[in-house]
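Visitor: any chance you can model this:
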Amino acid sequence: MADNKLLLNLSHNLREVLEDDEYYDITIEVGNDPYIKIFRAHMVILHYRSPYLRRIFSTNKRKNDGTLTHIKFPNILPEIFQIILRYIYGGVLPLDECDTSDIIKILVAANELKLQELIILLQSFLIENKSEWMKQNFSNIYRMIFENNSFLELQKYCTDLISEDPVKIFESPNFSSTPEKLLVALIRNDKLQMSEIQLWDYVLKWGLSQNPELPSDPTNFSKEDFNTLKNRLQRCIQFINFYNLTSEEFYKVIPYKKIIPKELYKDLLTHFLNSNNKKSEPNEPNIVKDIENNKSKSNVIENIKENKETNPGSNIVENKPVANIVEDIKENKPIVNIVEDIKKNELERNIFEFIEENKLEQTVIEVIEEPRKIRNKPAPNIIKEIEENSPNEDDNYYKKEIDSKIITYRHAKLILKWINKIYMKNMKNMNNTNTSTYTSYFSKWIYTDTTNNTTNNPNSMNITHTTHKLKLLLRGTRDGFAPQKFHNVCDNRFHTVVVIKTHNNEIIGGYNPVSWKSDVSYSITKDSFIFSFKGDGNHILSRVVCDAYATYNVNWYGPSFGVSDLSLREGNMGVCRQNSYEKPIRGTTDDFFATEYEVFQIVGI
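Guide: From the prediction side, this is the model:
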């Protein structure tokens, strides 16, 4: 209680300094004509309370002739700046006395002044106390929220809100002015209550509205038109799960195939050509049975035509290349010979080119190529070998000293164990993938395949154990805590572990399997996690649950996991508020100060 009273007295005294005209050494011009106000302030206080103002002062050195430093903020209202200035001096913010619209203005102004602590506080206050106002005024504020990269918590809140009722945006008369960032966030959100074909239709509608000069009919598109639309929608298309479409729905996509990445389109053709992807309905004609039962040629052709018109997504022929079956029918080849060819035929690898050249997508897309042999062969049975070769309690590596001022070898061992479990789980989920993908993926990690395979059997692998260690990349007390230093050292590095020691001796951290970047984006991965170690030997492990927001990349933050789940920001300040990961790793949501932090990369010995 005594400490609180002292802090209140200090806050009151500092606010008195603000009101005192005697010792000021800077003037701040705020607002635009006719609403301009001049504020008097003290450079030393502003310097230490705002990194942004500190940078301004460093580029506008005070002259020795006694002239006061003068800066301008024309985009901030004077009454809003008054509130912020009182917060800077005294640490007080009477939000309960402010209208919600004014709180939004304070948030925007705090963003301009880069007052990160205030930005975080205001976002939490709005979400926790003004959610109804936010819903009622959503159409007026969501653009502002998504135009500012600092409002991460509000962006997630808005995305979740729209996902529950997407009509608010998609059927809005202002849909065409929806920021691309919001559209991408919606597409990436697993909670979005909308089918994939609806999503495609809306994305296409949005893309065409951004380029009104494009023809409404894709058959009239030039090559340049397709490139224009492709460039406009490339960030959106990568997050649409086309594999969830039905064959009939996929036909709606085909006219725009040139805006879809070529390899993706080929995979989609394989998917929709594969008869196993869709069970035959009772009313669908089975062309294979027609042929095997020696039905007349005319009936087979009629069934193909009828099937195209009534059931464009149905299956026609299994294990027969499109080119041959079409030519057989065209050449009036005897039915019995067609059946024999089907049995003997080898895989035709250029099926994609044939389909495109002959414009057969919407006529014989149901006729499939024979699946590549490797897909039908079981993946090598290496799971048991992997488990048997996993590091045991006596592994010599773990007895080596870890180059860390924060964690011990036992901490390192536990972290590597968590990572190992992720990739073991991934391996067990990959049993239906082809051998080359299976091997290539996992050889990057805990085990490697032997290249000299004496059996010449592509499915035979020798598994050799490869130990991994934590290689120190960065240490705060040695290299500095500046976000720029973190990005200079760690950007484009994969498989990194961050550990942080806080001002009250907590140990917290996270694992990022993908690379760090500086491009103001989220990285997507389902394999990241954050953690904390307690002094009593206990720990908390929290895995990502919203993989679209696994890590956040921006050059004015250090390592950042989720939407403020664990983030080290300018200076030594950090935040840890559970949003994108399954559980909180601290017992408080208060900000923390890092006394030390380290970044490691996992490498092989």
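Visitor: only C-alpha atoms for contact and neighbour calcs from this point on.
Guide: OK.
Visitor: which parts of the lengthiest helix in the chain are buried?
Guide: Using DSSP state H to define each element, the chain has its longest helix at helix 409-428. By neighbour count on 16 or more other C-alpha atoms under 10 Å, the buried set for helix 409-428 is 409, 411-413, 415-416, 419-420, 423-424, 427.
Visitor: and it, what other elements does it pack with?
Guide: Using 3 or more C-alpha pairs under 8 Å, 6 or more residues apart in numbering; DSSP states H and E, the elements in contact with helix 409-428 are helix 383-388, helix 435-443.
Visitor: can you give me the angle the last one makes with helix 409-428?
Guide: Here the directions of helix 435-443 and helix 409-428 differ by 170 degrees (axes from the mean of the first three to the mean of the last three C-alpha atoms, to 10 degrees).
Visitor: next one: helix 435-443 to chain centre, how far?
Guide: Taking the mean C-alpha point of helix 435-443 and that of its whole chain, the gap between them comes to 24 Å (C-alpha atoms, centre = their mean, to the nearest Å).
Visitor: can you check the shortest one too?
Guide: When distances are taken as C-alpha atoms, centre = their mean, helix 383-388 is centred 32 Å away from the chain's centroid.
Visitor: compare with the first, here's sequence two:
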Amino acid sequence: MENVLQHCLHLVRFFGLSSEDFFQKVRPYKKLLKNQLYEELLESYLNPNSEPNDNILLPRYRNIDGIVNSKIVNLNIASLISRWMDKIDIKSKYIYTRELYLPYEFKLLLRGSKDGFTPKKFHKLCDNITHTESHNNGKWGETKDSFIFSFKNKNNFKDQILSHVENMSNALFYHTKYGPLFGGGDINIFVFENDDSKDFDQCYCRQRNYEKKIRDTVDKFSIEYYEVFQIIKKSIEIDIPYDHDSLRTFGEAEKEILFRTLSAEYKVSK
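Guide: Next comes the predicted model:
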């Protein structure tokens, strides 16, 4: 059996297993695994900050309708951004390898390859949208919740940079010839000439009002691709498989257990 398994083990995505699954379904067969592989797996579950071994396959990226329609953002990025938004303490920088957190829908408002790269189109499609920022022309937008970020590789998060706003009165800037602008320099995307129908030609990141720089250089860059999303909290609907008469006979403790069970089933079925 061990010889047969050796040809299959490299196809098993161990990092997709929960700690409970690992304990119940992998640990009993540890003698069939190479000692080094088992020790690496064990470390990954005991040490949340251990870096995944290159020989261990990470979970496949899944496409889930109704969450994100993007050529840039995958579900792991959407999950991590959602954690940042909800200020969830991320104890492990590799949490994305095991558990997706997707309480929001990322509704696509603009895609550069389809809609173009002009300030005019940016403001036409993105201004005055619920859960986006809009301000008077030439005015600063104030918020303490703004953050910017960068990923050098969208399939590997170990080089991610998250930068929160420090000067919240200069968190955002609105102008008709600008695209997205954070911090008055931290992310600048605009056109040099006073013509909002021209493509963005002034793009750079220079740390000013956010805590960290998100690029290694302050040089200008060209946009190859960009997307803008409206982020919407998803509503949760659960069909309770019990009639009301049966539910009335439950005590409060039983109802709580029922609710917890249904909630757990919903999370699994997602």
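Visitor: what does the TM-score come to for these two?
Guide: Put the two chains on top of each other and the TM-score (TM-score structural alignment, normalised by the length of the second structure) is 0.52; 150 aligned residues with a C-alpha RMSD of 2.4 Å.
Visitor: deepest of the helices and strands packed on helix 409-428 of the first structure, which one?
Guide: Mean neighbour count, computed with mean count of other C-alpha atoms under 10 Å, is highest for helix 435-443 among these, reaching a mean of 16.
Visitor: if we can go back for a sec, any idea which of the helices and strands packed on helix 409-428 of the first structure gets closest to Ser101 of the first structure?
Guide: Smallest distance to Ser101 of the first structure across these (C-alpha to C-alpha): 51.0 Å, for helix 435-443.
Visitor: where does the closest one end up in the second structure?
Guide: Residues of the second structure matching helix 435-443 of the first structure by TM-score structural alignment do not exist; the stretch lands nowhere.
Visitor: closest to His12 of the first structure out of the helices and strands packed on helix 409-428 of the first structure?
Guide: Nearest of these (C-alpha to C-alpha): helix 435-443, 61.0 Å.
Visitor: compare the helices and strands packed on helix 409-428 of the first structure and give me the one nearest Phe57 of the first structure.
Guide: Among those, the nearest to Phe57 of the first structure by C-alpha to C-alpha is helix 435-443 (51.1 Å).
Visitor: from the contact counts, what lies against that closest one?
Guide: helix 409-428, strand 447-449.
Visitor: mind listing residues that contact the longest helix of the first structure?
Guide: 383, 398-402, 438, 442, 445-446, 470, 527 (C-alpha atoms under 8 Å, 6 or more residues apart in numbering).
Visitor: which one (most neighbours) among the residues you listed?
Guide: Using other C-alpha atoms under 10 Å as the neighbour definition, those reach their maximum at Leu470, which records 23 neighbours.
Visitor: please tell me how far that residue sits from Arg493 of the first structure.
Guide: As defined by C-alpha to C-alpha, to the nearest Å, Leu470 of the first structure lies at a distance of 13 Å from Arg493 of the first structure.
Visitor: which neighbours do the two have in common?
Guide: Taking C-alpha under 8 Å, 6+ apart as the contact definition, Leu470 of the first structure and Arg493 share the neighbouring residues Gln601.
Visitor: ok, how many other residues are close to the residue mapped onto Val575 of the first structure from the second structure?
Guide: When the two structures are superposed using TM-score structural alignment, Val575 of the first structure falls opposite Tyr204 in the second structure. Here the number of neighbours of Tyr204 of the second structure (other C-alpha under 10 Å) works out to 19.
Visitor: fine by me, thanks again.
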